[in-house]
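Undergrad: I'll drop the sequence and a predicted model, then ask my questions.
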Amino acid sequence: MPGQVKRIFVWIFWIFVIYAIFTSPDRAADLVMTVWDIIVNGFASIGIFFDRLLGR
């Protein structure tokens, strides 16, 4: 039963993603770019943290 619920939510998620892309592609692209920037900046910040922690 929990596997079926998870599968339903995954389908709902992907249907929403496709709907969002078709109804507003510019906004969907902006959202993806924003999320990508957050991820990249997060990894860069972690790298800076460890560099400074090691005294480089």
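TA: Structure's in. What do you need?
Undergrad: From here on, just use CA atoms for contacts and neighbour counts.
TA: OK.
Undergrad: same for the biggest helix by length in the chain, what does it pack against?
TA: The longest helix of the chain (DSSP state H) is helix 25-53. On a contact count with 3 or more Cα pairs under 8 Å, 6 or more residues apart in numbering; DSSP states H and E, helix 25-53 meets no helix or strand.
Undergrad: List the residues that contact residue 25.
TA: With contact set as Cα atoms under 8 Å, 6 or more residues apart in numbering, residue 25 has no partners.
Undergrad: in the longest helix of the chain, what's buried?
TA: By neighbour count on 16 or more other Cα atoms under 10 Å, the buried set for helix 25-53 is residue 28.
Undergrad: Off-centre distance for it?
TA: 10 Å (Cα atoms, centre = their mean, to the nearest Å).
Undergrad: Below is structure B, check it against A:
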Amino acid sequence: MNPKVKKIFLWLLVAFLIYAIIVSPDRAADIVRTVWDILVQAVQSLGRFFDVLINS
């Protein structure tokens, strides 16, 4: 993909995120909290997997 197109998409994404936060900050916070919880769960699961793999 063209670097200029990537830059345009990045700016559109940033503008949309700012718009979403301004319009509905509670909903935006819930989404961020949910994504964070998913990431934490994924890292914990990977940690358990490697722990079991090493200790077997």
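TA: Received the coordinates, thanks. Not measured: the values here are computed from a predicted model.
Undergrad: Distance check, the residue most central in space within structure 1 against residue 28 of structure 1.
TA: Centroid-nearest residue in structure 1, with Cα atoms, centre = their mean: residue 35, separated by 5.1 Å. Here the criterion is Cα to Cα, to the nearest Å. By it, residue 35 of structure 1 lies 11 Å from residue 28 of structure 1.
Undergrad: Next: residue 18 of structure 1.
TA: Distance from residue 18 of structure 1 to residue 28 of structure 1, by Cα to Cα: 10 Å.
Undergrad: From residue 11 of structure 1, how far off is whatever residue of structure 1 lines up with residue 4 of structure 2?
TA: Aligned by TM-score structural alignment, residue 4 of structure 2 pairs with residue 4 of structure 1. Using Cα to Cα, residue 4 of structure 1 is found at 11 Å from residue 11 of structure 1.
Undergrad: More neighbours: those two, which one.
TA: residue 11 (12 against 9; other Cα atoms under 10 Å).
Undergrad: Quick one: residues in contact with the helix or strand containing that one.
TA: Taking DSSP states H and E as the criterion, residue 11 of structure 1 maps to helix 2-23. With Cα under 8 Å, 6+ apart as the test, helix 2-23 of structure 1 has contacts from residue 28.
Undergrad: Tell me how many other residues surround residue 9 of structure 1.
TA: Neighbours of residue 9 of structure 1 (other Cα under 10 Å): 12.
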